[in-house]
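J.: Build me a structure from this.
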Amino acid sequence: MATSSRASAAHDLDPRAEAILKFWVGDSFLKAGLGAFPQDKTKLWFMSGPEVDEEIRAKFGGDLRKAAAGEMDSWRGYNGLAAVILQDQLARNFHRGTPEMYAYDERALALAEILQEDGSLAGTPIIHRFWLALPMMHCESLAGHELGIRFSKTLQKEAEALGPPPDEGLMDIINAEAKHAESHKACIEQWGRYPHRNKLLGRPNTPEEEQGFKDNAIPAW
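T.: Sure thing, here's the model as predicted:
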């Protein structure tokens, strides 16, 4: 990875963005190689529970309030990545089991789309840019899913072309996300939204969704 690319992404790194990124992708994220994979973070990403939720509430509540007020909408590079992770990932821990889990999704999606296009994260580790694909998978827009799938395929090709091979776990997570992106898109194509969110969001089920729940045809991610 070119030093200039990393320096550009980290230009004027906000202290709060740095705190978010160190928490999520590791203290040495600025020194990580293109194919790096922080093994010690997988439990945080995929198996966290109430204790982690409380830690996130204590550490990042103020940041979420700033994000909700639009104060991070103009962030780019690593600052922007931190804002995406905060609003797409940490918000789900912070507000677990409440409608507010999804309250930041539109901002996260809009910013992730910008960061995918503007090149401000060019040359940064693949696992860092991986988090830009998740808002597309979480959204209820078919166009968003299509963009996310294209981006996921780009990351796959980049990871496959690495030499020497990427750190253990990188290809697994990239390939798994690409597979999940396709299944999530299929849900949106069939139902137009994620019906499993209806109850939490106070949305009535359509007759078709009611039948889908009875038939166990609707996934509950």
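J.: from here on, contacts and neighbour counts on C-alpha atoms
T.: Will do.
J.: Surely residue 121 touches residue 75?
T.: No. Taking Cα atoms under 8 Å as the contact criterion, residue 121 and residue 75 are not neighbours in contact, 11.8 Å apart.
J.: Settle it for me: which of the two has more neighbours?
T.: Each of residue 121 and residue 75 has its neighbours counted (other Cα atoms under 10 Å); residue 121 has more, 25 against 18.
J.: Tell me the spacing between that one and residue 140.
T.: The gap separating residue 121 from residue 140 is 25 Å, by Cα to Cα, to the nearest Å.
J.: before we move on, what about residue 17?
T.: The spacing between residue 17 and residue 140, counted by Cα to Cα, is 27 Å.
J.: Kindly report the same for residue 220.
T.: Separation of residue 220 from residue 140 (Cα to Cα) stands at 14 Å.
J.: more neighbours, those two?
T.: The residue with more neighbours, out of residue 220 and residue 140 and counting by other Cα under 10 Å, is residue 140; that gives 21 against 10.
J.: That one touches residue 195, doesn't it?
T.: No. If you go by Cα under 8 Å, residue 140 and residue 195 don't touch, sitting 10.1 Å apart.
J.: Determine the longest helix present in this structure.
T.: Among the elements of the chain assigned as helix by DSSP state H, the one spanning the most residues is helix 170-191.
J.: Now do the helices in this protein.
T.: With DSSP H applied, the chain shows helices at 3-9, 15-25, 42-46, 50-68, 77-85, 91-94, 105-118, 126-129, 134-138, 142-160, 170-191, 198-201, 207-214, listed in chain order.
J.: Next, format these as a markdown table and append mean neighbour count.
T.: Written out in a markdown table, the entries for the helices of the chain read as follows (neighbours: other Cα atoms under 10 Å):
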| stretch | mean neighbour count |
| --- | --- |
| helix 3-9 | 17 |
| helix 15-25 | 18 |
| helix 42-46 | 12 |
| helix 50-68 | 15 |
| helix 77-85 | 26 |
| helix 91-94 | 22 |
| helix 105-118 | 19 |
| helix 126-129 | 22 |
| helix 134-138 | 25 |
| helix 142-160 | 18 |
| helix 170-191 | 17 |
| helix 198-201 | 13 |
| helix 207-214 | 13 |
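J.: quick one more, to check against the first:
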Amino acid sequence: MASTSAPDPAIQEILDFWFGMNPQDWFMGGPNQDKIITERFSHLVEKARLTDELDKAWTSTPAGSLALVLLLDQFTRNIYRVGNHPEPGLSFSGDAKALRVASQAIAKGYDRQMQKDNASKMLMGLPFRYFFYIPFMHAEDLAAQVACGALYEVMKQELEVSKAKREAEGRAETEEEKQVGEAINAGVDFAKKHLDCILAVGRFPKRNEPLGREHKEVDKEWLEKYPDGF
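T.: Now for the predicted structure:
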């Protein structure tokens, strides 16, 4: 009988840490969160970023794929925080690989599987699906941005189907269902803003300085128009 190796315990550690925190801290965490992530996970981020050591074993499961995406797409932004790290360009150094891992995972249905497997947890498991899509939003690539918008629109359509079913049953919307709807609509809106930037500029101008890129005139015009943009 062929033996199957047990999952790397680091996978569950990453997921428990990330999805155990206050959702506001995913995108608005401060120096303390950056410090914790650096201390606990920087060795794994470096391994994921610079080697293929984790790739085969981790990408063979939905949970492992999501954990790898988080290391490459989220934890890099904490560890190499722009404004706080001497090499801020490293914040984006895992993006290309994160997009590749996320694309392969979605093709296998891992995004939906993770939501289903965690449906009893926060927001009916939505965040476990949501974070597979963020690498598309982070990509300075038009095709990836179009795909990102489509992925969020699918979730919005599913939300409308659920709403129609609920109304047909005469059932009131729960607070959690309301929060899920708000999260999906926010994702759709945020995806559109990223797409608009790539359509207009072709890249995210706020990355120019940390990446050592020269500002073009179109970059300057965009930042003047949208100072809180990307």
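J.: which residues of structure 2 does the longest helix of structure 1 align to?
T.: In the comparison with structure 2, helix 170-191 of structure 1 aligns to the range 180-201 (TM-score structural alignment).
J.: mean deviation of that stretch from structure 1?
T.: On superposition with structure 1, the average gap between stretch 180-201 of structure 2 and its aligned counterparts reaches 0.8 Å (mean Cα distance after the TM-score superposition for structure 1).
J.: who touches that stretch?
T.: Surrounding stretch 180-201 of structure 2, the residues in contact under the criterion Cα atoms under 8 Å, 6 or more residues apart in numbering are 123-124, 126, 137-138, 140-142, 145-146, 148-149, 152-153, 155-156, 159, 203-204, 218-219, 222, 230.
J.: From the chain's centroid, how far away is it?
T.: Remark: stretch 180-201 of structure 2 is offset 13 Å from the chain centroid, using Cα atoms, centre = their mean, to the nearest Å.
J.: before we move on, what about stretch 104-115 of structure 2?
T.: Taking the mean of its C-alpha atoms, stretch 104-115 of structure 2 sits 14 Å from the chain's own mean (Cα atoms, centre = their mean).
J.: For stretch 109-120 of structure 2, what is the distance to the chain centroid?
T.: Computed by Cα atoms, centre = their mean, the chain-centroid distance of stretch 109-120 of structure 2 equals 15 Å.
J.: I meant stretch 138-148 of structure 2, not that one.
T.: Remark: stretch 138-148 of structure 2 is offset 13 Å from the chain centroid, using Cα atoms, centre = their mean.
J.: what does that stretch rub up against?
T.: Under the contact criterion Cα under 8 Å, 6+ apart, stretch 138-148 of structure 2 has outside partners 95-96, 99, 133-134, 136-137, 191, 194-195, 198-199, 202-204.
J.: before we move on, what about stretch 54-69 of structure 1?
T.: For stretch 54-69 of structure 1, with Cα under 8 Å, 6+ apart as the criterion, the contacting residues are 16, 20, 72, 73, 83, 86, 87, 90, 91, 93, 94, 104.
J.: ok, the first one to residue 5 of structure 1 distance?
T.: So that's residue 16 of structure 1. The value you get for residue 16 of structure 1 to residue 5 of structure 1, if Cα to Cα is used, is 21 Å.
J.: returning to that earlier point: which member of the contacts of stretch 54-69 of structure 1 is positioned nearest residue 47 of structure 1?
T.: Distance from residue 47 of structure 1 was checked for each of the contacts of stretch 54-69 of structure 1 by Cα to Cα. The minimum falls on residue 93, at 11.1 Å.
J.: In structure 2, what sits opposite that closest one in the alignment?
T.: With TM-score structural alignment as the matching criterion, the partner of residue 93 of structure 1 in structure 2 is residue 78.
J.: likewise residue 120 of structure 1?
T.: The pairwise alignment with structure 2 assigns residue 120 of structure 1 to residue 110, based on TM-score structural alignment.
J.: Quick check: chain neighbours aside, which residue is closest to its match?
T.: The shortest distance from residue 110 of structure 2 to any residue other than its chain neighbours is 4.8 Å, reached at residue 62 (Cα to Cα, 6 or more residues apart in numbering).
J.: Residue 116 is in contact with the one you found, correct?
T.: No. Under the contact definition of Cα under 8 Å, residue 62 of structure 2 does not touch residue 116, with a separation of 11.0 Å.
J.: Residue 35 of structure 2 pairs with which position in structure 1?
T.: Here residue 35 of structure 2 is matched to residue 54 in structure 1, going by TM-score structural alignment.
J.: Please report the distance of its match from residue 92 of structure 1.
T.: Looking at residue 54 of structure 1 against residue 92 of structure 1, where the rule is Cα to Cα, the gap reads 12 Å.
J.: what do you get for residue 151 of structure 1?
T.: The span separating residue 151 of structure 1 from residue 92 of structure 1 equals 22 Å under the rule Cα to Cα.
J.: could you list every residue that touches the aligned residue in structure 2 for residue 108 of structure 1?
T.: Across the two structures, residue 108 of structure 1 finds its equivalent in residue 98 of structure 2, going by TM-score structural alignment. The neighbours of residue 98 of structure 2, taking Cα under 8 Å, 6+ apart as the test, are 68, 69, 72, 73, 135.
J.: From residue 66 of structure 2, how far off is the residue lying closest to the second one once chain neighbours are set aside?
T.: Just to be clear, that refers to residue 69 of structure 2. With Cα to Cα, 6+ apart as the measure, residue 98 is the residue that lies nearest to residue 69 of structure 2, at 5.1 Å, once sequence neighbours are left out. Counting by Cα to Cα, the gap between residue 98 of structure 2 and residue 66 of structure 2 amounts to 10 Å.
J.: try residue 53 of structure 2
T.: Relative to residue 66 of structure 2, and taking Cα to Cα, residue 53 of structure 2 is found at 16 Å.
J.: same thing with residue 48 of structure 2?
T.: As it turns out, when the distance is counted by Cα to Cα, residue 48 of structure 2 lies 12 Å from residue 66 of structure 2.
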